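Colleague: fold the stuff below for me.
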Amino acid sequence: MSLVRVHNFSVSLDGFGTGEGQSRDAPFGHAGERLHEWMFATRWWHETIGRPGGTGGLDDALARRFAPDIGAEIMGAGKFGPPGWHEDPEWKGWWGPDPPFRTPVFVLTHHRRPPIGMRGGTTFHFLDAPPAEALGTAREAAGGRDVRVGGGPTVVRDFLAAGLVDRMHVVVVPILLGRGVRLWDGLEGLERDHEVETVSSPSGVTHVTFTRAGP
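Modeller: From the prediction side, this is the model:
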């Protein structure tokens, strides 16, 4: 069966995956871009946005695992847009006409709307479904390839709590946010069901990988 994966998910030292006060101008609230500066510096990211430059090394190598063998993504409403996006029929996400996903994307929301086809192979579908049901729909669309759970922290937490994530790459960024949405709440003992590996990067972040243990 295809795997369920989380990639390049950044959290602060105090466990926040996004800041407080998300808006159209501040997708991560008061955190700004601080959670993702490590990624924005990589050669992979520069290639993704069509700009020369960027750094190689560990951060780049791990960031590149984002796309291979992924056939669909699941994301939460807060990753797709700011509060109230469902009231704007023209809102099509943060990423412009050519989003980086290149697969079907299933947005978990109570506000259903028709699918939105974008350039590059991304189609946004809108589901009001619990994690297991959403995963079944995404797996069918993925055609045997893996499904990525893209965030935000509430969605990743829900899939972890349901025991549905096979592999997770979390990047611990050495900042303190103090407020926002935490990833780890309610997941006490998660490490007992996973093999956990950590590696520190010269950029200052720590890459933590969780691989669900076999039976």
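Colleague: only C-alpha atoms for contact and neighbour calcs from this point on.
Modeller: Fine.
Colleague: tell me, what residue is most central in the protein?
Modeller: The centre of the chain sits closest to G150, judged by CA atoms, centre = their mean, with a distance of 2.5 Å.
Colleague: ok, now which ones touch that residue?
Modeller: V6, H7, F9, E73, I74, M75, G76, V156 (CA atoms under 8 Å, 6 or more residues apart in numbering).
Colleague: buried only: go through the residues you listed for me.
Modeller: Among the contacts of G150, the ones that count as buried by 16 or more other CA atoms under 10 Å are V6, H7, F9, E73, I74, M75, G76, V156.
Colleague: show me which pair in the residues you listed is furthest apart.
Modeller: Spatially, the most separated pair among the buried ones among the contacts of G150 is H7 and G76, at 15.0 Å (CA to CA).
Colleague: which helix or which strand is home to the nearest residue to V208 once chain neighbours are set aside?
Modeller: Leaving aside its sequence neighbours, V208 sits nearest to T198 (CA to CA, 6 or more residues apart in numbering; 4.5 Å). T198 belongs to strand 194-200 when elements are defined using DSSP states H and E.
Colleague: counting contacts, what elements does whichever strand in the chain runs longest pack onto?
Modeller: When the chain is scanned for its longest strand (criterion: DSSP state E), the result is strand 4-12. With contacts taken as 3 or more CA pairs under 8 Å, 6 or more residues apart in numbering; DSSP states H and E, strand 4-12 sits against strand 16-18, helix 57-63, strand 146-151, strand 167-173.
Colleague: next, the structure of the following sequence, for comparison with the previous one:
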Amino acid sequence: MSQLLRVQNFTVSLDGFGAGEGQSLERPFGHADPAELMSWVFPTASWPGRTDGGGTRGLDDYFARDFHNNIGAEIMGANKFSPHRGPWENLDWQGWWGDEPPFHTPVFVMTHHLRPSFTLSDTTFHFTDDEPAAVLEAAKEAA
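Modeller: So this is what the prediction gives:
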């Protein structure tokens, strides 16, 4: 069976940024305003936070609706997982998402600072310092 590879779950501003400088626990997107960065998705019919039953239908809605469909594994950088830099000082930190991460798949976190894998709900986070090609192969195998 052939596997498809796609970039998913990534928003970039018109000037090419996915987050701002100065990321911290209080500001996961750094100086960038996440509401502004994600403003394209809020009006869509498929936005999970929508309660009125309305919303737009179009290309943006297609991307919002297919946010998780057919994703078998995720690869992310360390900054998407955590604002911490350097060796892990606190293994109690388990990501921005709380006890129910939105991924529902194995997640491979590319980092120079390894830590043990752990599972929250149906998401398992694996920390790897392998080369990107090796991480991609591991993600394909896990998918």
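Colleague: sorry, back to before: now the helix or strand following the strand holding T198 of structure 1 and strand 194-200, what's the angle there?
Modeller: Moving toward the C-terminus from strand 194-200 of structure 1, the next helix or strand (DSSP H and E) is strand 206-212. Strand 206-212 of structure 1 and strand 194-200 meet at an angle of 160 degrees, taking axes from the mean of the first three to the mean of the last three CA atoms, to 10 degrees as the criterion.
Colleague: what span of structure 2 lines up against strand 206-212 of structure 1?
Modeller: No residues of structure 2 are matched to strand 206-212 of structure 1 when aligned by TM-score structural alignment.
Colleague: now that strand, how far from the chain's geometric center?
Modeller: 14 Å (CA atoms, centre = their mean, to the nearest Å).
Colleague: what comes up buried for stretch 21-34 of structure 2?
Modeller: Buried residues in stretch 21-34 of structure 2 (16+ other CA under 10 Å): Q23, P28, F29, G30, A32, P34.
Colleague: so what touches it?
Modeller: Outside stretch 21-34 of structure 2, the residues that reach it (CA under 8 Å, 6+ apart) are A19, G20, P83, H84.
Colleague: just the buried ones from those, in PyMOL syntax?
Modeller: Buried residues among these (16+ other CA under 10 Å), as a PyMOL selection:
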select buried, resi 19+83
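Colleague: closest to W97 of structure 2 out of the contacts of stretch 21-34 of structure 2?
Modeller: P83 (12.9 Å).
Colleague: and the residue nearest to that closest one when sequence neighbours are not counted, how far from F127 of structure 2?
Modeller: Excluding the flanking residues, the one nearest P83 of structure 2 by CA to CA, 6+ apart is S24, at 5.2 Å. From S24 of structure 2 over to F127 of structure 2 the distance is 20 Å, taken as CA to CA, to the nearest Å.
Colleague: list the helices and strands the lengthiest helix in structure 2 packs on?
Modeller: Longest helix of structure 2, by residue count under DSSP state H: helix 132-142. If contacts are counted by 3+ CA pairs under 8 Å, 6+ apart, helix 132-142 of structure 2 sits against strand 74-77, strand 106-110.
Colleague: how about these in CSV, adding distance to W93 of structure 2?
Modeller: Output for those, formatted as CSV (distance: least, CA to CA, whole Å):
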stretch, distance to W93 of structure 2
strand 74-77, 16
strand 106-110, 14
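Colleague: closest to G98 of structure 2 out of those?
Modeller: Proximity to G98 of structure 2 (CA to CA) singles out strand 106-110 among those, at 14.9 Å.
Colleague: quick check: the very next helix or strand once past the closest one aligns to which part of structure 1?
Modeller: For strand 106-110 of structure 2, the following helix or strand on the C-terminal side (DSSP H and E) is strand 118-120. The aligned range for strand 118-120 of structure 2 in structure 1 is 116-118, by TM-score structural alignment.
Colleague: so A141 of structure 1 makes contact with I74?
Modeller: No. Between A141 of structure 1 and I74 there is no contact under CA atoms under 8 Å: 11.2 Å.
Colleague: so L35 of structure 1 sits in a strand?
Modeller: No. L35 of structure 1 is assigned helix when assessed by DSSP: H, G, I helix; E, B strand; the rest coil, not a strand.
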